[in-house]
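Participant: Here is a sequence together with a model predicted from it:
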Amino acid sequence: NYGLNYMFDVPETLTVQVVLIALVVVLATISVVTGVEKGIRRLSEFNMLLALALMLFVLFSGDTLVLLDKVVNNAGDYLSGFVAASFDTYAFADEGAQEWKMWWTIFFWGWWIAWTPFVGLFLARISRGRTIRQFVAGALFIPLSFMMVWMSIFGNSGIELVANQGVVELGEQALNSPQTTLYTLLEYYPYVGITAAVVTVLGIVFFITSADSGALVLANFTSILSDVNHDAPVRLRIFWSAVIGLITVALLMAGGLNALQSAVVITALPFSVVIFAIMVGTYKALKLEGSKADARRMIAGSAPGGDWRERLDRALDTSNRAGAAATIEHSIRPAMTQFAQELESRGQTANVTEEQVEGESLPNLMLQVDFGDATSFVYQVCPHRMRTPNFIPADDDFYVRLDVYLAEGGQDKDLNGYTRGQVIGDLVAEYERHLQFLALAGGHAQAMPGTIGEPPEDAQM
């Protein structure tokens, strides 16, 4: 609202703020309806590029070398004092320091904790298929690095104006009305009309991307998803987007921004207990994966048999849909059925199911062996249409992979060209590893949900 007031003299009233919230909700609804890969992703990328452009503008319009020196200096101060500052409770300081701790450190801890359910689930949704290393880099280190540079460049630019150029009112604004500070700072740089518009657009789009991702998470929370790679129905996304807008308006009318912030922070205390439970769950899940890896090392298995020329054919195979269909019909389906029947004859509960995915003529096949309370053995084959690599000679631009998935995810294994005996051999090898895994885990291991049948990141469906 202040940005519009600054540029167009739009009054800062409750009515205007309600209209702005309604506009944000409409745009967020359009974004969430289009999905993660289109609306949400495109808006987020646009906003980050715009923020990067604004930061570089301030950097190169100011004393660039001094600002870069201060970025390095600030980063060093942060890293060297991180542990000491984390344990500093101001126990021997005066009441002013204690009050600052409550309204800054403790408040922002609560603020961040309150955001963890939504942000954590949304990050998990968009990070499916990534390794933990990639997730930590993309969700922690890269954003942290960007924010450190952003805060250093803008913060030091403001400090320079207040401390060395006598712009005392900028410091007073930062204390009394922080929402106006950035606009006042940009007045001391060229093209203030353009940069003020950029800041306003950034604020609007940041609100939109927060609302649309929140609506998506809530919609997924309140629906039963038949496929973990799909999101909730559109009507639920629209509903939760509207609910977010109504709650925001209600809290704004009840007490303005302070009421909105207080309501968010109050939810943080009970959820902090849940975070500790999540930590324990994460430790158990990683320990479970370690047992699985140990089982795979102990039973290495053997390469599929056959003449070496046949194996070379499989390595260079770029089967079309007809070839993949023939492999399913003559090798994979009979092998799964025969293996399940053999297990049934030995007193185990095994079944083979097929699922037809919308838009895909070839079926997903899954063999599942039940072990009661312990993790079931799952062996799933999913067809995926992929772009043919440039380094493999082929007549078509696309080919079909028959990818293997276990309960813990994809195995980077394509069954195209396998005979029935070779498929059974692979089934036996994976089944042996699963039995060894259950033995190492004490027979009580539980599978992580939602990890079966995930398409490769570059799959062209």
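Facilitator: Yep, that arrived. Numbering: from 1, shown residues only.
Participant: contacts, neighbours, all on C-alpha from now
Facilitator: Noted.
Participant: Looking at the protein, which helix is longest?
Facilitator: helix 234-266 (DSSP state H).
Participant: Give me the buried positions along that one.
Facilitator: Under the neighbour-count criterion of 16 or more other Cα atoms under 10 Å, helix 234-266 has 236-238, 240-242, 244-246, 248-249, 251-253, 260, 264-265 buried.
Participant: Which strands and helices lie in contact with that helix?
Facilitator: helix 14-34, helix 107-126, helix 192-221 (3 or more Cα pairs under 8 Å, 6 or more residues apart in numbering; DSSP states H and E).
Participant: can you tell which of these is closest to residue 3?
Facilitator: Residue 3 lies closest, by Cα to Cα, to one member of the helices and strands packed on helix 234-266: helix 192-221, at 5.4 Å.
Participant: And the closest one, how far out from the chain middle?
Facilitator: Here helix 192-221 is found 17 Å from its chain centre; the criterion is Cα atoms, centre = their mean, to the nearest Å.
Participant: One more: stretch 276-287?
Facilitator: Centre to centre, stretch against its chain (Cα atoms, centre = their mean), the figure for stretch 276-287 is 18 Å.
Participant: Could you do stretch 338-357 as well?
Facilitator: For stretch 338-357, the distance to the chain centre is 35 Å (Cα atoms, centre = their mean).
Participant: Likewise for stretch 78-87?
Facilitator: On Cα atoms, centre = their mean, the centre of stretch 78-87 falls 28 Å from the chain's centre.
Participant: what's next to it, contact-wise?
Facilitator: Contacts with stretch 78-87, where a contact means Cα atoms under 8 Å, 6 or more residues apart in numbering, come from no residue at all.
Participant: Tell me which residue is most central in the protein.
Facilitator: Of all residues in the chain, the one closest to the mean position by Cα atoms, centre = their mean is residue 123, 2.2 Å from it.
Participant: Near residue 177, how many other residues are there?
Facilitator: 11 (other Cα atoms under 10 Å).
Participant: number of nearby residues for residue 28?
Facilitator: Every residue meeting other Cα under 10 Å relative to residue 28 is counted, giving 30.
Participant: So it sits against residue 216, correct?
Facilitator: No - contact criterion Cα atoms under 8 Å: residue 28 and residue 216 do not qualify, at 10.1 Å.
Participant: Residue 369: which element?
Facilitator: Assigned by DSSP states H and E, residue 369 belongs to strand 364-370.
Participant: So which elements touch that strand?
Facilitator: helix 333-345, strand 349-355, strand 377-387.
Participant: Mind listing what's buried along stretch 91-101?
Facilitator: Quick answer for stretch 91-101 (16+ other Cα under 10 Å): residue 101.
Participant: For that stretch, which outside residues touch it?
Facilitator: By Cα under 8 Å, 6+ apart, the list of residues contacting stretch 91-101 reads 89-90.
Participant: first to last residue in it, what's the distance?
Facilitator: 11 Å (Cα to Cα, to the nearest Å).
Participant: ok, structure two:
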Amino acid sequence: MTVSETPRSSETPGGSDPTPAATASPGGSAEQRQPMDWWVFGVAAALVVAFIVWGTLSTHTLSAVAAAVLAGVMNAGGWAFVLAASGFVVFALWLAVSRYGKIPLGRDGEKPEFRTVSWVAMMFSAGMGIGLMFYGVSEPLAHFTSPPPGTVPADSAAALDVAMATTLFHWTLHPWAIYAVVGLAIAYSTFRKGRRQLISSAFAPLLGERRSEGTFGRAIDILAIFATLFGSAASLGLGTLQLGGGLQAYGLPPLGDLLLVAIIAVLTIAFICSAVTGVAKGIQWLSNINMVLAAVLAIVVFVAGPTILILNLIPTAIGDYLGNLSQMAARTAATGGDATAEWLASWTVFYWAWWISWTPFVGMFIARISRGRTIKQFITGVILIPSLVSLLWFAIFGGAAINLQRSGTDLASQPTEAQLFGLLDTLPLGSVLSIIAMVLIAIFFVSGADAAAVVMGTLSQRGSITPARWVVVFWGVVMGAIAIIMLLVGDEGEALTGIQNITIIMAAPFAVVMVVLCVALAKDLRHDPLMLRDRRSVAVVEQAVDYGTKNYRDGFVVSVKPHPGMHGSSEDAGGTNGAAGGAAPPERT
């Protein structure tokens, strides 16, 4: 999804603020189209084209190398993904409750650019979509019929609790905290500091302004392009698999490579057309339609499905999630050996890698729509609201699927991409619901890929919000090609395996970038003008109290009056006196 922005006036609301953003445009210098950064674009494009050529000419070799690299990453760094994801949660929540939470993402006193309802709706469209459609039925059902190693027996009452808790673990607090960290860093750097809307610009506190635009900064932006490219391609691959599963439900033969390639080709052409036309209102219109269709689909499944079970499942799932959170967050190969390592690669680590690879895209998007929010408002909204939507979605679709499985219909035996349609087929007007689901997936595909292509164009063109059309087309075509290759490198035709393997590999370097980004953001916030004023205020008050105590013990007051140098103010205008102790005459300090 893309958003058209209306530049705000350069006047300072409320009349204050010495921050650089007070005279900067909303996107720093990115409001006007910037020249191409040929180093970033050229290096990234050359490496990606080389990957496509390799995957086209020798798919089996690429598959073997990907499997070997994945094994190395999991053996040496699986723990790092698990630890980093929880670290981002702690960091984001700490920022929200700390003194930094009151810092605005813009000038002091600036109002939010979008109404809260629109802000929430756009976040939903950006960070969700194909993933919820693909895993809404399949993940709770998979954990119910095959729980994590060493936990509970399959198909048992306890397995239902584990299934919902594990699903919420993968889709609520952790992923949105990962998005929030990157989105906050970009929003603060752009709207508070007036820098370019680039990942590398947020590293200025560590690298310096000049280095953040030099070799180091370009390397970061190249990694961000790679993360966006492969993360988005993974989503396109999942959407393609599920569309193929829906077509298969209507009588087409089993999925073949040719059908998958054809689906990707058609939808790639569609989202390239939407991206180059610049019809932001059209994409917003489609996204709004998608939200309505998703709500209709969920309501129908809720009403026609096991309504009471779903209602009971919501509080139970919350309790199980919170009760098992620490255990799930600490699960590594050390707790269960090879079986757990394999399970983590297919589920938890894959998810953390997928969310991390999506952060440049989703982070940039939620940053652009969050100007004027405070850090506390930003983190609270970005984490809690989408988490609530995920809870309801998985309770409805996961609860209905598990109930169907327990009643004797072996939904779990169907291919993963076809399980949603298998569930819908058991409901009234199942064929109509399946068509609605396929329309949802197609629009999520088009709007999500459109925004991802624009983001990669922005990274290639020095932070331009409206990059050149040919750049967007290039990245759109490349994204479709990568999605095809990811589908083809799975073991023995298991396309989902290929998507998961390559996503984890490509996200590993950007996970390191995110850890350093947290350090840069913390340093930036520590030197924020609002924080500096607070520290100066505390120091002055402490000095005044020390002086009063030393000279008058408890018999003094602290008087606050306008500075003599301020024009147009009387001596006592706006002043307030706070008394402490006895009635001695006030002492100016």
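Facilitator: Yep, it's here. On a predicted model such as this, the values are computed, not experimentally measured, just so you know.
Participant: what about the helices in the stretch 351-461 of the first structure?
Facilitator: Residue ranges of the helices in the stretch 351-461 of the first structure, as given by DSSP state H, counting those that start in this stretch, are 420-440.
Participant: that older thread, residues in the second structure aligned with the strand holding residue 369 of the first structure?
Facilitator: Mapped onto the second structure using TM-score structural alignment, strand 364-370 of the first structure spans no residues at all.
Participant: which residue in the first structure lines up with residue 385 of the second structure?
Facilitator: Checking TM-score structural alignment: residue 385 of the second structure goes with residue 142.
Participant: Number of residues surrounding its match?
Facilitator: 12.
Participant: Roughly how far does it sit from residue 194 of the first structure?
Facilitator: 28 Å.
Participant: any idea what residue 226 of the second structure aligns with in the first structure?
Facilitator: By TM-score structural alignment, residue 226 of the second structure lines up with nothing at all.
Participant: Let me know the secondary structure of residue 226 of the second structure.
Facilitator: Classification of residue 226 of the second structure using DSSP: H, G, I helix; E, B strand; the rest coil returns helix.
Participant: try residue 230 of the first structure
Facilitator: Residue 230 of the first structure ends up coil, using three-state DSSP.
Participant: can I get the helices and strands packed on strand 364-370 of the first structure in TSV with mean neighbour count?
Facilitator: Formatted as TSV, those follow (neighbours: other Cα atoms under 10 Å):
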stretch	mean neighbour count
helix 333-345	17
strand 349-355	16
strand 377-387	22
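Participant: Of these, which is nearest residue 44 of the first structure?
Facilitator: Comparing those by Cα to Cα, strand 377-387 comes nearest, at 27.0 Å.
Participant: packing partners for that closest one?
Facilitator: strand 364-370, strand 398-406, helix 420-440.
Participant: let's go with 10 Å and repeat that
Facilitator: Secondary-structure packing of strand 377-387 of the first structure (3 or more Cα pairs under 10 Å, 6 or more residues apart in numbering; DSSP states H and E): helix 321-327, helix 333-345, strand 349-355, strand 364-370, strand 398-406, strand 409-414, helix 420-440.
Participant: Taking their axis directions, that strand and strand 349-355 sit at what angle?
Facilitator: 20 degrees (axes from the mean of the first three to the mean of the last three Cα atoms, to 10 degrees).
Participant: tell me the helices in the stretch 201-350 of the second structure, going along the chain?
Facilitator: Counting by DSSP H, counting those that start in this stretch, the helices of the stretch 201-350 of the second structure are 204-207, 209-212, 215-249, 257-277, 280-304, 307-329, 337-346, 348-368.
Participant: which of the ones you listed is buried the deepest?
Facilitator: helix 348-368 (a mean of 27; mean count of other Cα atoms under 10 Å).
Participant: Let me have the helices and strands packed on strand 364-370 of the first structure in JSON lines, extended by distance to residue 157 of the first structure.
Facilitator: Listed next are these as JSON lines, based on distance: least, Cα to Cα, whole Å:
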{"stretch": "helix 333-345", "distance to residue 157 of the first structure": "66"}
{"stretch": "strand 349-355", "distance to residue 157 of the first structure": "59"}
{"stretch": "strand 377-387", "distance to residue 157 of the first structure": "49"}
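Participant: so which of these comes closest to residue 280 of the first structure?
Facilitator: strand 377-387 (24.6 Å).
Participant: now the closest one: how far from the chain's centre is it?
Facilitator: 23 Å.
Participant: One more: stretch 513-525 of the second structure?
Facilitator: 17 Å.
Participant: cool, and stretch 270-288 of the first structure?
Facilitator: With Cα atoms, centre = their mean, you get 18 Å for stretch 270-288 of the first structure.
Participant: That stretch vs the second structure, mean deviation?
Facilitator: Superposed on the second structure, stretch 270-288 of the first structure shows a mean distance to its aligned partners of 1.2 Å (mean Cα distance after the TM-score superposition for the first structure).
Participant: In the second structure, point out the residues matching that stretch.
Facilitator: Going by TM-score structural alignment, stretch 270-288 of the first structure lines up with residues 509-527 of the second structure.
Participant: Show me what counts as buried in that stretch.
Facilitator: Neighbour count says stretch 509-527 of the second structure has 509-511, 513-514, 517-518, 520-522, 524-525 buried, by 16+ other Cα under 10 Å.
Participant: Of all pairs in those residues, which one spans the longest distance?
Facilitator: It's 509 and 525 that sit farthest apart of these, by Cα to Cα, at 24.9 Å.
Participant: nearest residue to residue 244 of the second structure other than its sequence neighbours?
Facilitator: In this structure, residue 244 of the second structure finds its nearest non-sequential neighbour in residue 255, 6.4 Å apart by Cα to Cα, 6 or more residues apart in numbering.
Participant: Contact partners for that neighbour?
Facilitator: For residue 255 of the second structure, the contact set (Cα atoms under 10 Å, 6 or more residues apart in numbering) comprises 241, 244-245, 247-248, 493.
Participant: Tell me how far residue 301 of the second structure lies from residue 307 of the second structure.
Facilitator: 8 Å.
Participant: which residues are common contacts for these two?
Facilitator: 396, 399-400.
Participant: my guess is residue 125 of the first structure meets residue 36, correct?
Facilitator: Yes - Residue 125 of the first structure is in contact with residue 36 according to Cα atoms under 10 Å; the separation is 9.0 Å.
Participant: And the counterpart of residue 87 of the first structure in the second structure, how close does it get to residue 344 of the second structure?
Facilitator: Matched to the second structure by TM-score structural alignment, residue 87 of the first structure sits across from residue 330. Separation of residue 330 of the second structure from residue 344 of the second structure (Cα to Cα) stands at 11 Å.
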